[in-house]
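>>> Just to be clear, the model below is a prediction. Sequence and coordinates:
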Amino acid sequence: MDDIRTPLPVSPTKFLDQVRTFIRIDGKSYSTENVYVYWIKQFILFHNKAHPRDMGKNEITAYLTHLSATRDASANTQKLALNALMFLYNRFLQQPVEKLEFRYAKKTMRTPTVFTHAEALNIINNIVMPYKLMAQLMYGGGLRVNEVLRLRVKDVDFSMGYIVIRDGKGFKDRTTLLPKSVIPDLQQQVKIVENLLAFDKSTGVSGVYMPNLLEKKYPSAGHSLGWQFLFPSQDLSRDPRSDAIRRHHVYPTTIQTHVKQAIKKANIHKQASCHTFRHSFATRLLQAKYDLKQIQTLMGHTDIRTTEIYLHVLDELGDKVKSPLD
């Protein structure tokens, strides 16, 4: 259950536990919480475990410069560390830090790797069910791997033909395409989930994990079909917050392994992963001349400049410029 927040003391005494509590109250995602705490911890260790209250601008500058000059960190890595430390000082400690002067890491503009349509289908056809279905949703709907895994049965609207992504990146909900070609397999997957739910009920397994304390508000909802994960794990696991034995969703590493193996079987030599399906989704829509703003909405990008990077992909693919030889 790597996406369920671990419990914290009611009145935390450890510094990092206090930081975690503040981050949760601030409403940030669990992934952001873990990233911030990681970089704050690294900052403390770099300065020989000095307390952040006893440090400030000079120590932050030294650490950020160290990341670029000694660790050869990327610009994005350095930015993550900077964001974590600014949150720590400006928000948590209420010790504002201004006018930092440090050595910036060199920013490299990388064009996303994409599959051709034939490559994507070749990879998908080398994956067994239900992991094949997960890959189809990543390619056909532009879902991130964690968005696929966290889908509940109720999030797929077969009659309207769309999928609802709950609490996506940045805590945003959005709707995206439900590929018509996968509807029969998805309906079969729902039946599998229904049978598994009946088995779990008969053996006394606790209801599925419910977010935001909904379990207390709706005690029976955890055993309802709509709230079940669309891709449940084969194994039961222990909820770290309540010690209840539940059935969570498939772990990210499981689907990632299946996709990596399929890429190898398909004899494709690109540096690719599950996320390449999402890049390929956006690129196909651009090739089909869909509006950039519409693609931004489907992808869930806050800034349209993030979506515009796929225009560079099309340029590299030769979508606009033709070789003289051709």
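Yes, it's here.
>>> only C-alpha atoms for contact and neighbour calcs from this point on.
Fine.
>>> ok, residue 94 - how many residues close by?
Using other CA atoms under 10 Å, residue 94 has 11 other residues around it.
>>> Surely it is within a strand?
No - going by DSSP: H, G, I helix; E, B strand; the rest coil, the assignment for residue 94 is coil, not a strand.
>>> Could you say which helix or strand holds the most centrally placed residue in the chain?
Nearest to the mean C-alpha position of the chain, by CA atoms, centre = their mean, lies residue 146 at 4.7 Å. Assigned by DSSP states H and E, residue 146 belongs to helix 145-149.
>>> Below is an additional structure, to be compared with the one above:
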Amino acid sequence: MLDQSQPARAPRLLDEVRDRIRSMHYSIRTEEAYLHWIKGFIRFHGLRHPKDMAQAELEAYLAWLANERQVSASTHKQALSALLFLYRHVLRLEFPWLAEIGRPKATRRLPVVLTPTEVTTVLQAIDPAHRLIGQTLYGTGLRLMEGLRLRVKDIDFEHQTIVVREGKGAKDRVVMLPSKLAGPLRIQLRAVRAMWEADRLHGVEGVWLPHALERKFRDAGKTWAWQWVFPMNDLSVDPKTGLSRRHHVQDQTFQRAFKKAVLAVNLVKPATPHTLRHSFATHLLQARYDIRTVQELLGHSDVSTTMIYTHVIKVGGAGVLSPLDALLLK
């Protein structure tokens, strides 16, 4: 029986932050990042409670990140966003100075792009267990997490399309299913189905479902349609529910496999899995596809974001003739 004489323990600040983030349906990655920066802010000021601090303390922490830690502009903006979330949505404090804190201006850099030959070489060097993931990323232009979060129901072989659910900005979009991937994906799904049937036989919990779907359709996570296209070989513990279930391949796992392949082929370009998306967009533009089409395939809200790839193809063979080359032609 609950002892009514004992006052209920006030929730810890970080628990409040976590609960608020989840109530607003932020991603698990955002939750991890925001908690990291909020904890860093509190530790930087000797474990003082944020409600006892103000603009001077916040700016001191951000200045330390920029000057001492030398974090990038995007990382600096993420730390600021975490602290603004803390004050506005958790502590429910809206000070005039919150709007006055300036955000650092990010430097826009040209993306790293591989040639078709380099893409082929790197993809062939990825270990067979992860090669199809790399081929899917390059063949569709998906972001890494968009590719890893594909479900069985998202692949439409008949119409040769892949539906991206809740991509960046929580937007859905449709991309092409390359004909060269149809066969390998069918083979992958046969292996996944065997894994799924074994999980059902052993009473494994269904896969994670977004939002309130798990409450509305209790057994949907156990159905074939909702299974991951690229599941892990081993079960893992869901950080939100504590249940042991089948998760998709971790992004760090593929990143390590991709880095190993890049090193194996002695590629000098600083390529990452996201480079496959950059290469996809650039190669489509080089093939003279309309930039609006490329924008839709990439899921960009503004065509100006897609325009960055036009700067890449304006150099080299598709660009201006160097005056030195003109001189040598004489």
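Arrived safely, thanks for sending. Note that the structure is a prediction, hence the values are computed from the model and not measured.
>>> about what we covered before: average offset between the helix holding residue 146 of structure 1 and structure 2?
Averaged over the aligned pairs, helix 145-149 of structure 1 sits 1.3 Å from structure 2 after superposition, using mean CA distance after the TM-score superposition for structure 1.
>>> How far away from the center of its chain is the following helix or strand past that helix?
Using DSSP H and E, the helix or strand that directly follows helix 145-149 of structure 1 along the chain is strand 156-157. Taking CA atoms, centre = their mean, to the nearest Å, the mean C-alpha location of strand 156-157 of structure 1 is offset from the chain mean by 20 Å.
>>> Can you name every helix or strand that strand 156-157 of structure 1 contacts?
Applying 3 or more CA pairs under 8 Å, 6 or more residues apart in numbering; DSSP states H and E, one finds that strand 156-157 of structure 1 makes contact with strand 162-165.
>>> mean per-residue distance, the strand it packs on to structure 2?
If you overlay the two and look at strand 162-165 of structure 1, the average distance to its match in structure 2 is 1.1 Å (mean CA distance after the TM-score superposition for structure 1).
>>> any residues touching that strand, and which ones?
By CA atoms under 8 Å, 6 or more residues apart in numbering, the surrounding residues in contact with strand 162-165 of structure 1 are 147, 151, 155, 156, 157, 173, 174, 175, 176, 177, 178.
>>> Residue in structure 2 paired with residue 83 of structure 1?
For residue 83 of structure 1, the aligned residue in structure 2 is residue 81 (criterion: TM-score structural alignment).
>>> and the helix or strand hosting its match, how far from structure 1 on average?
Using DSSP H and E, residue 81 of structure 2 falls within helix 73-85. Superposing on structure 1 and averaging over aligned pairs (mean CA distance after the TM-score superposition for structure 1), helix 73-85 of structure 2 comes out at 1.7 Å.
>>> For that helix, buried residues please.
Neighbour-count burial for helix 73-85 of structure 2 flags 75, 76, 77, 78, 79, 80, 82, 83, 84, 85 (criterion: 16 or more other CA atoms under 10 Å).
>>> Let me see the contact set for the second one.
Taking CA under 8 Å, 6+ apart as the definition of contact, the neighbours of residue 76 of structure 2 are 62, 65, 66, 104.
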